[in-house]
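S.K.: Please find the sequence and the predicted model below.
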Amino acid sequence: MTHPSEQRDPGAHAGGPAATRQRGLSTAEVAERVGRGQVNDVPARSSRSVREIVQANVFTRFNAIIGVLFAIILVVGPIQDGLFGLVIVANTAIGIIQEIRAKRTLDSLALIGEARPAVRRDGQAIQIPVSQIVLDETVLLAIGDKVVVDGEVIEEDGLEVDESLLTGEPDPVLKQPGDQVMSGSFVVAGAGAFTATKVGREAYAAQLAEQASRFTLVKSELRSGIDTILRYVTYLLIPTAIGLVISQWAVRGNDWREAVRRTVAGIVPMVPEGLVLLTSVAFAIGVIRLGRKQCLVQELPAIEGLARVDTVCLDKTGTLTEGGMDVRELRPLAPEPADEATLRQALGVLASADARPNASMQAVIDAFGEGGPERERWLLLEAMPFSSARKWSGAQLLEPGGGEGSWLLGAPDVLLPEGHPALEQVDELGAQGLRVLLLGRSPVPLDAPDPAKDLQPLALVVLEQRVRADAADTLRYFEQQRVEAKVISGDSAVSVGAVAASLALPGAEHPVDARTLPADPPALADTAERTTVFGRVTPQQKRLLVGALQSRGHTVAMTGDGVNDVLALKDADIGVAMGSGSDATRAVAQIVLLDDRFATLPMVVAEGRRVIGNIERVAGLFLVKTVYAVLLALLVVFTQLPYPFLPRHSTLLSSLTIGIPAFFLALAPNQERAQPGFVRRVLRLAVPCGLIAGTATFTSYALARANHATDLKADTSVATLTLFLVALWVLAIVARPYTWWRLLLIAAMAGAFALVLLIPWLSDFFQLNLAGYRDPWTGVAIALVAGLLLEVSWRFVRRGFPATAEQPAEPRPMPR
């Protein structure tokens, strides 16, 4: 194909270096460089590999514990006692499927956005994959092309490059031969070519991405809390298992299979396997809900992390502002202000004459580009597009009255002489972060050496960056939720402050230029805490500011879309990337806003709070089971009685009093603010309730054994009935405050247990048989007494230990 740059190849002649550039590298030269390893071989990595994902989800402490017990049941049988093993499959599958789904979405995004640059080889312009570019390659550039490696410009035809993704500076940069171009930038005007001077990991964008390439998991208090519980449960398992094996073997005599089954039945309830599964399910459902809002969550616990955030660092470009500008005001200039209608018509004709309008000119087109009868009376004779070198655009126009003149639109300080009165207005507007263009008319022809000579200034065109329509509401949401927003941008501090002030962000009236930030870490942390808006921030400074806030105990989220945001995104507690941003930002971020809507963040926070609040609500159910299981095991060991349950009984009780109701409770709306201390608060309810449940169950079981020691099935049935009633009472406590569906849920669980007792094949499957009246009613009476104790315990815990008590976060060391 013929690349646009090939149509205008300046400076080429028959011999010398220019001829070499004209032809580019030969096939032999390319092969030589490939052999030396001088090729752009940066590996594409958007997330963990499939192998790493599978390993991380399969090889867990939870799977190891339950897997060993399940394998034992497979040996001794019957299979119905191994129903608990299905939790392994469900929990592992949810984690693997969700993370692979996110990985594939990101990979497809990276593939769609992958550039295929045009290079010159053997005198021909060809398109090749980015990974095949070699050192000294002649890479061609045209409008819209991405600069994929670092290089030196060798040809240009009005070449202007946008480096905002690298520096945060929104203005395009005019490039001349000998200037450097960096990977991660892209062409917004003109054409040209450059020689690749750095490829692979040596390129600027690749170096930033390399520092952020190590995959790290989101810090999750829920996950770490559950892991802590599992770790201590593991410590209890070994001595308890040994004690149970010995006691059950002594009780059952030579029936070693029954002894093993009873031992496994005693160990399985100690492991809060349902809590691990429920956490994965709740996160997965949250991810699906957010996915419908075009929000990709790469790691399940990320929504929990954002719900705990108290500081959000925002990049102005692409987050608060969109990629365009708007005309704020057309201000005619004295002493003889022109007719505003005439000015609007002239601006419309002038802007429409630019075949490649930049953001400023596009704003003029949007504001004044509509045609009409008066507009059609203007005749375009000649046009000169905007150039960053001359800082203005122009058009030779035949006006409706028959006059002819050159109309110029550009930088006031270039078009006006020093000291002109209009420049005072320009400076005042510039101090507000606004961009100002001057519209003037000159009698000098457009092709004259100085068309701006004798220019008559007619009006100021005041432009402002296009602020996202939802940005103000989103900032208000964070303010209401006591989440502090800080704007960190590579643009000028005045401009950033003006945008933030237009959104009524508290503290925006005092922006700080990052070039004046102190180097001393404590002083930097002080400045970071008290300042809201930062401008002229380098990528390394963004990282230091995030670390400074973290060193003061803040949980920090960082949003961004450019390569300059990569390091800060990675160091932040939660990184949020825009879907249209660079590949590197999407790779290191935990959350990707596919539609670039900043307004999605409140939904992520709300979803995270729903997940955290509800999981904390139901976690007590699972830990109650752990506590009563440990107590029952110890009582059985000391009294040398057969363990009262088989694994199938534990599965039935866990499903009806914990697993199924917890699933529905975890999906309920919940806007409680996330607080630290998850394990501590949960244990306040779980320990006393578990002790009451275990004591009540063993009491009814021991009384039944005393009445008919030979009928273990009947004794087990009484113990199962008592434990179900006490556990159902705990469920009724956790489900408060009551709604109609929560009451219906509790009633449904009670009805399901009644069906198991009444339907013969179900009672046979679960080996339940309530013989007589005395023992079952004794069990019910004991359960009622236990229920009253639960109420007293719950009221005491709630009054004496408020669950909303907030503990100060531990400060973290700052990166240097």
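M.R.: Yep, that arrived. None of these values were measured; they are calculated from a predicted model.

S.K.: going forward, measure contacts and count neighbours with C-alpha atoms only.
M.R.: Will do.

S.K.: And for residue 470, the neighbour number?
M.R.: 13 (other Cα atoms under 10 Å).

S.K.: What about the residue nearest to it when sequence neighbours are not counted, how many residues nearby?
M.R.: Leaving aside its chain neighbours, residue 470 sits nearest to residue 599 (5.8 Å; criterion: Cα to Cα, 6 or more residues apart in numbering). Residue 599: 20 surrounding residues under other Cα under 10 Å.

S.K.: residues in contact with residue 599?
M.R.: Shown in contact with residue 599 (Cα atoms under 8 Å, 6 or more residues apart in numbering): 470-471, 473-474.

S.K.: which residue is nearest the centroid of this protein?
M.R.: Nearest to the mean C-alpha position of the chain, by Cα atoms, centre = their mean, lies residue 591 at 1.7 Å.

S.K.: wait, that residue sits on residue 570?
M.R.: No - look at residue 591 against residue 570 with Cα atoms under 8 Å: they stay out of range, at 11.6 Å.

S.K.: ok, back up a step: tell me which entries of the contacts of residue 599 lie within strands.
M.R.: Members of the contacts of residue 599 lying in strands (criterion: DSSP state E): none.

S.K.: just the buried members of the residues you listed?
M.R.: By neighbour count, with 16 or more other Cα atoms under 10 Å, those hold 471, 474 as buried.

S.K.: I'd like to know which elements the longest helix along the chain is packed against.
M.R.: Longest among the helix segments of the chain by residue count, using DSSP state H, is helix 600-639. For helix 600-639, the packing partners by 3 or more Cα pairs under 8 Å, 6 or more residues apart in numbering; DSSP states H and E come out as helix 221-252, helix 256-267, helix 273-291, helix 302-308, helix 471-480, helix 660-665, helix 678-707, helix 712-734.

S.K.: Take this one as well and set it beside the first:
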Amino acid sequence: MTVFCSDKTGTLTEGLVRLKAACDIAGNPSERVLLYGALNASFETGFHNPIDEAIRTARSFDLSPYRKLDEEPYDFVRKRLSVLVATPTTHLLVTKGALANMLAVCSTAETADGTLVELAAVRDAILLQMAQWSGQGLRVLGLASREMGAREGMTKDDEADMTFLGFLVFEDPIKTDVVETIGRLKSLGVTLKIVTGDNRLVAAHVGQAIGLSNGNLLTGEDLRQMSDEALVSRVNDVHVFAEVEPNQKERIILALKKAGHVVGYGGDGINDASALHAADVGVSVESAVDVAKEAADIVLLEKDLGILVEGVQEGRRTFANTLKYVFMATSANFGNMFSMAGASLFLPFLPLLPKQILLTNLLTDVPEMTIAGDRVDEELIDRPRRWNIAFIRKFMLTFGLVSSIFDYITFGVLLLVFQAGVEEFRTGWFVESVISASVIVLVVRTRRPFTRSRPSRGLLVATLAVVGLTLLLPYTPLRGPLGFVPLPPLFLAALLCIVVGYVVAAEVAKKVFYRHVLY
């Protein structure tokens, strides 16, 4: 994963939304605005959300004189929520929502003394007040009402000619450790991008506070006017996307993928489902709605970027260890095949019996099975890597040929120096093949010199155990059924020299290989 996109609420912030103020159009505290906000939040029956919860818990009102008649739930197009309430004197439509969307359905505004004025006369002052709060990172909603006479029901069309009453101002503090966490992600080669429905000023403030904002910010309106090709060219340089609609989140994800990124997306709402599907790695949380959890690839138990950092690191360890196994298995199998095929051309007997080949595979698999828990060098975790078949093929050819060269050296020593018979040849090659394949795991598992990278205890113990067992087999009662014979001490000394030479040659080949083949 090279890019992770996330909303700010609960991920970058504490997620504990609190109603900081309920104010009239002049920005002064207003009991009327607080009461009407409580009516709207208390009578709505849509999905649970922290905004309404914050309003309900800010002040306890006696709402027994009021009765809910109808409701028009929030949606991501209107960005408003309306409730029709029967009051002791009339039926009242109370609406709250994003400020711009609220102003769009209002024709008048109410001052502190209850006087109604034309909205046009105070619009600039309202927007200025909102900008001041938003610049402090506070979220601002608008509140409006309309007298509905004796009507018992309502529709979306009734959200018109309303009276703007004031502001509901919310705060959600930034997490104290989020800057450090973002730094850790950056050190791992993962860029964080904020994708939020909040207004541009709030998003810009949060981005700047956590060190993301570079002056480049795109809004939902900008995205509507931008072609897909233009978005792909801009998406790398923009770290904050604000006032974004649900379908635009998916578009941002797709643009990042077209720009060559592996994209993660974190979301917990209904409106995040399409983006979670589109992302390479969809991440949700246990407290998310069911749709989001079903769309996600990973569900976290806590909404915390720190957990994501640990997940990235563990994923890369797993990937690195998987590659180790692939490198070892492919190069060893290729080398053995090349050696077996070559030996069969000039030997009048099978170089190894089928049961000896199976035993070779069984023993050499023991150290490789411990690779899953092996230690991983820091340089293999510090940046994202992708599956590269071409690199694996080059690795297999390089180290497979090095393995075969020392197999042929072993053949020469057995046939020309020790004049080995059939059973001695098979025993000698079996011992050399298993020991060299087991020891070379310690070399191939790291890009560093093998003496500077400590393997896991399990790998080291398994390697030593296999080497010891292989040396003992020709001297145990099992040698008969397996077709082995005891080896002379001089061959064991020669074997030590061959294995040491193989390790040295593999170290040299590794240094040259990684210098010329990048991954």
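M.R.: Sure thing, it's come through. Predicted model, so just to flag it, every value in this text is computed and none were measured.

S.K.: Closest one to residue 309 of the first structure out of the contacts of residue 599 of the first structure, please.
M.R.: residue 474 (14.8 Å; Cα to Cα).

S.K.: Leaving out the residues flanking it, which one is nearest to the closest one?
M.R.: residue 599 (5.6 Å).

S.K.: hang on, the earlier thing: return the residue of the second structure aligned against the residue nearest to the centre of the first structure.
M.R.: Residue-level alignment of residue 591 of the first structure against the second structure, with TM-score structural alignment as criterion, gives residue 298.

S.K.: Would you map the helices across the stretch 451-600 of the first structure?
M.R.: 471-480, 493-502, 521-530, 539-551, 566-571, 583-588, 600-639 (DSSP state H, counting those that start in this stretch).

S.K.: got a markdown table for these, with distance to residue 406 of the first structure too?
M.R.: Shown next, in a markdown table, are the helices of the stretch 451-600 of the first structure (distance: least, Cα to Cα, whole Å):
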| stretch | distance to residue 406 of the first structure |
| --- | --- |
| helix 471-480 | 40 |
| helix 493-502 | 32 |
| helix 521-530 | 50 |
| helix 539-551 | 43 |
| helix 566-571 | 46 |
| helix 583-588 | 45 |
| helix 600-639 | 48 |
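
S.K.: which one of these lies closest to residue 677 of the first structure?
M.R.: helix 600-639 (10.3 Å).

S.K.: can you state the direction angle for that closest one and helix 471-480?
M.R.: 30 degrees (axes from the mean of the first three to the mean of the last three Cα atoms, to 10 degrees).

S.K.: Quick check: helix 600-639 of the first structure compared with the second structure, mean distance?
M.R.: Following the fit onto the second structure, the mean deviation recorded for helix 600-639 of the first structure is 2.0 Å by mean Cα distance after the TM-score superposition for the first structure.

S.K.: How about stretch 684-701 of the first structure?
M.R.: Mean for stretch 684-701 of the first structure is 3.3 Å (mean Cα distance after the TM-score superposition for the first structure).

S.K.: what's next to that stretch, contact-wise?
M.R.: For stretch 684-701 of the first structure, using Cα under 8 Å, 6+ apart, the contacting residues are 620-621, 623-629, 631-632, 635, 644, 715-716, 718-720, 722-723, 726-727, 730, 775, 778-779, 782-783, 786, 789-790, 793-794, 797, 801.

S.K.: ok, the closest residue to residue 411 of the first structure other than its chain neighbours - contacts?
M.R.: In space, and not counting its chain neighbours, residue 411 of the first structure is closest to residue 437: 5.3 Å by Cα to Cα, 6+ apart. Residues near residue 437 of the first structure by Cα under 8 Å, 6+ apart: 409-412, 460-463.

S.K.: Now with 6 Å, please.
M.R.: Residues in contact with residue 437 of the first structure (Cα atoms under 6 Å, 6 or more residues apart in numbering) are 410-411, 460-461.

S.K.: Would you write a PyMOL line that selects the buried entries of these?
M.R.: Only the buried entries of the contacts of residue 437 of the first structure go into this PyMOL selection, using 16+ other Cα under 10 Å:
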select buried, resi 410+411+460+461
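
S.K.: Format the contacts of residue 437 of the first structure as CSV; extra columns: distance to residue 308 of the first structure.
M.R.: Below are these laid out as CSV (distance: Cα to Cα, whole Å):
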residue, distance to residue 308 of the first structure
410, 48
411, 46
460, 47
461, 44
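
S.K.: and of the contacts of residue 437 of the first structure, the nearest to residue 677 of the first structure?
M.R.: Using Cα to Cα, those come closest to residue 677 of the first structure at residue 461, 55.9 Å.

S.K.: Okay, the closest one and residue 366 of the first structure: tell me how far apart.
M.R.: Applying Cα to Cα, to the nearest Å, the value for residue 461 of the first structure to residue 366 of the first structure is 13 Å.

S.K.: now swap in residue 516 of the first structure and tell me
M.R.: Distance from residue 516 of the first structure to residue 366 of the first structure, by Cα to Cα: 38 Å.

S.K.: Those two: who's more crowded?
M.R.: residue 366 (15 against 8).

S.K.: Quickly name whichever of the contacts of residue 437 of the first structure is closest to residue 286 of the first structure.
M.R.: residue 461 (46.9 Å).
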